[in-house]
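Participant: okay, predicted coordinates and the sequence, questions at the end:
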Amino acid sequence: MGKVAVLDYGMGNLHSVASALNQVAPDSEVVLATTPEQAQSAGHLLVPGVGAIRDCMAGFEAAGFAPLLKEAISAGVPVLGICVGMQIMMRHSEENNGVDCLDIFSQPVKFFGGDLPELPQGRHFKIPHMGWNCVQQTCKHPLWQGIVDRSRFYFVHSYYVPAVDNSEVAGQTEYGIPLAAALARGNIFATQFHPEKSARDGLQLLSNFVNWDGRT
């Protein structure tokens, strides 16, 4: 097993992610990388993220991780994004009055507020969306190995990536509207849910990631 770098730009749920990786890959070297140099020789890159997108983008770019991530993707290094770590890979986010992201995926990140339908008896969907949701696997992928379709994963977010007209959706869920639970392209896999908080199936996905060669 090789080196797995968790990119530390000051906005991630780093210790729970690192703990989960150490659990599923005890023979790997799990590094919390604060500089591109510390992540340079990693065989796998993980991009976590918790918080507001403007702060996340500022921290990510200030740490010098944007060129590192794009170079790793071009080189075929397996990459996993989690929650806001997925959203910073998108084109643009509506959060914080609009923030340009890394444009690795071309879709936008939208706010739930104007899109959720009204529930019966005047009730409303709560924002943020928080809790366990079933995820439909919309394509075969090595990271779904050993995970039953429509397994439940843990979500906490107020912004989402639309699932409609999005050919890169690897997993879909619904919270009033269909949304992308996972995206995949080439050697990139990204989840809106938190695998490190998703019990057995989340650990299985992380195990699949550290054993993935980046090919589908």
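Facilitator: Arrived safely.
Participant: from here on, contacts and neighbour counts on C-alpha atoms
Facilitator: Noted.
Participant: centroid-nearest residue for the chain?
Facilitator: Ile82 (2.4 Å; Cα atoms, centre = their mean).
Participant: correct me, but that residue touches Val47?
Facilitator: Yes: Ile82 lies in contact with Val47 (Cα atoms under 8 Å); the separation is 6.2 Å.
Participant: before we move on, back to that, contact partners for the residue nearest to the centre of the chain?
Facilitator: Counting by Cα atoms under 8 Å, 6 or more residues apart in numbering, Ile82 makes contact with Leu46, Val47, Pro48, Gly49, Ala190, Thr191, Gln192, Phe193, His194, Pro195.
Participant: quick one: it from Asp115, how far?
Facilitator: 23 Å (Cα to Cα, to the nearest Å).
Participant: cool, and Arg200?
Facilitator: Going from Arg200 to Asp115 by Cα to Cα gives 32 Å.
Participant: when those two are compared, which one has more neighbours?
Facilitator: More neighbours surround Arg200 than the other of Arg200 and Asp115, with 13 against 10 (other Cα atoms under 10 Å).
Participant: quick check: which element contains the more buried one?
Facilitator: Secondary structure from DSSP states H and E places Arg200 in helix 199-210.
Participant: that helix packs against which elements?
Facilitator: Contact here means 3 or more Cα pairs under 8 Å, 6 or more residues apart in numbering; DSSP states H and E; on that basis helix 199-210 packs against helix 14-24, strand 151-157.
Participant: below is structure B, check it against A:
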Amino acid sequence: MKIVIINYGAGNIQSIKFAIKRLGYDAFLSNDADEIQNADKVIFPGVGEASSAMKKLRESQLDQLIPNLTQPVLGICLGMQLMCNGSEEGNTNGLGIFDVDVKRFVPQSPTGTIKIPQIGWNKIEHLGSDLFMGLQEDYVYLVHSFYAPLCKETIAQCTYGWDYSAALQKDNFYGTQFHPEKSGDYGANILRNFLAL
């Protein structure tokens, strides 16, 4: 199985590569269109700021490639957010795969004052996809100041001031706001499920 992690200069790629290695697979880092298109599975990571990350995607024309991929694609953290219509972060237009706009957390929430960014473990609930095959609700690791609201493509949710999308799916595209590569055995099982799709 050929697994490609998209390397566009905005991803926490080494920790994902090591997590895949622990599952017994090799993952290749690439921004080459042919390599990405010919992969069996594609992982689209992201750490940092949305508008600068989208700029890097446009410069390498990956913004045209990614939405047209037909194999299973997993966006992680900012990668998932960039797969949405847009983001309040830098007033950024996204890839338009998931039909939702990413919002900024504000300190005053319906449940009281929250700290921004959310950093740490949070319970993931209302699981509804093969990505969570054989898994119960559990805790995952998150670091983010922006979130995708609940929408028709939500396949799992967390609560932090608001209920929000912890994971999204549309057709062959999956996204997790949390970091499976930093979420212990639970996250490893999610990656294993993705590779088995």
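Facilitator: That came through fine. What you see is a predicted model; the values in this text were computed from it and never measured.
Participant: TM-score of the superposed pair?
Facilitator: The TM-score (TM-score structural alignment, normalised by the length of the second structure) is 0.95; 197 aligned residues with a Cα RMSD of 1.4 Å.
Participant: what helix or strand is Val31 of the first structure on?
Facilitator: When elements are assigned from DSSP H and E, Val31 of the first structure belongs to strand 29-33.
Participant: nope, Gln38 of the first structure is what I was after
Facilitator: Short version, using DSSP H and E: Gln38 of the first structure is in helix 36-39.
Participant: what residue of the second structure matches up with Val47 of the first structure?
Facilitator: Using TM-score structural alignment as the criterion, Val47 of the first structure maps onto Phe44 of the second structure.
Participant: spatially nearest residue to that match (excluding sequence neighbours)?
Facilitator: Gly75 (4.5 Å; Cα to Cα, 6 or more residues apart in numbering).
Participant: tell me the residue in the first structure aligned with that neighbour.
Facilitator: Match for Gly75 of the second structure (TM-score structural alignment): Gly81.
Participant: what of Glu125 of the second structure?
Facilitator: For Glu125 of the second structure, the aligned position in the first structure is Gln136, judged by TM-score structural alignment.
Participant: okay, now its match: neighbour count?
Facilitator: Gln136 of the first structure: 19 neighbours (other Cα under 10 Å).
Participant: contacts for stretch 22-40 of the first structure next, please.
Facilitator: 1-9, 14, 18, 21, 45, 63-65, 68, 203-204, 206-207, 210.
Participant: distance of the match of Val47 of the first structure relative to Tyr164 of the second structure?
Facilitator: Applying Cα to Cα to Phe44 of the second structure and Tyr164 of the second structure gives a distance of 21 Å.
Participant: the first structure: strands as residue ranges?
Facilitator: Applying DSSP state E to the first structure gives strands spanning 3-7, 29-33, 44-47, 79-82, 92-93, 99-100, 108-111, 129-137, 151-157, 159-160, 169-174, 178-185, 188-191.
Participant: run the angle between the longest one and strand 151-157 for me.
Facilitator: Spelled out, it's strand 129-137 of the first structure. In terms of direction (axes from the mean of the first three to the mean of the last three Cα atoms, to 10 degrees), strand 129-137 of the first structure departs from strand 151-157 by 140 degrees.
Participant: looking at the second structure, which residue lies furthest from center?
Facilitator: What lies farthest from the middle of the second structure is Gly112; by Cα atoms, centre = their mean that is 27.0 Å.
Participant: excluding its backbone neighbours, what's nearest that one?
Facilitator: The spatial neighbour of Gly112 of the second structure that comes closest, neighbours along the chain excluded (Cα to Cα, 6+ apart), is Gly161 at 6.9 Å.
Participant: list the buried ones in stretch 105-124 of the first structure?
Facilitator: Buried residues in stretch 105-124 of the first structure, counting neighbours by 16 or more other Cα atoms under 10 Å, are found at Phe105, Gln107, Pro108, Val109, Lys110, Phe111, Phe112.
Participant: cool, and stretch 70-89 of the first structure?
Facilitator: Buried-residue list, stretch 70-89 of the first structure, by 16+ other Cα under 10 Å: 72-73, 76-89.
Participant: show me what Tyr160 of the first structure lines up with in the second structure.
Facilitator: Under TM-score structural alignment, Tyr160 of the first structure pairs with Tyr147 in the second structure.
Participant: ok, its match - how many residues close by?
Facilitator: 24.
Participant: quick one: it and Tyr164 touch, right?
Facilitator: Yes: if you go by Cα under 8 Å, Tyr147 of the second structure and Tyr164 touch, sitting 6.6 Å apart.
Participant: between these two, which contacts overlap?
Facilitator: If you check Tyr147 of the second structure and Tyr164 against Cα under 8 Å, 6+ apart, no residue is contacted by both.
Participant: who are the contact partners of the match of Tyr160 of the first structure?
Facilitator: Applying Cα under 8 Å, 6+ apart, the residues near Tyr147 of the second structure are Gln81, Val102, Lys103, Arg104, Phe105, Tyr164, Ser165, Gln177.
Participant: can you rerun that using 10 Å?
Facilitator: Tyr147 of the second structure is in contact with 77-78, 80-81, 87-88, 101-105, 160, 162-166, 177, counting by Cα atoms under 10 Å, 6 or more residues apart in numbering.
Participant: same deal with Asn91 of the second structure?
Facilitator: Ala50, Ser51, Val102.
Participant: if we go to 7 Å?
Facilitator: By Cα atoms under 7 Å, 6 or more residues apart in numbering, no residues touch Asn91 of the second structure.
Participant: Leu203 of the first structure touches Glu196, doesn't it?
Facilitator: Yes: using Cα atoms under 7 Å, Leu203 of the first structure makes contact with Glu196 at a distance of 6.4 Å.
Participant: shared neighbours of those two, anything?
Facilitator: With Cα under 7 Å, 6+ apart as the test, Leu203 of the first structure and Glu196 both reach Ala20.
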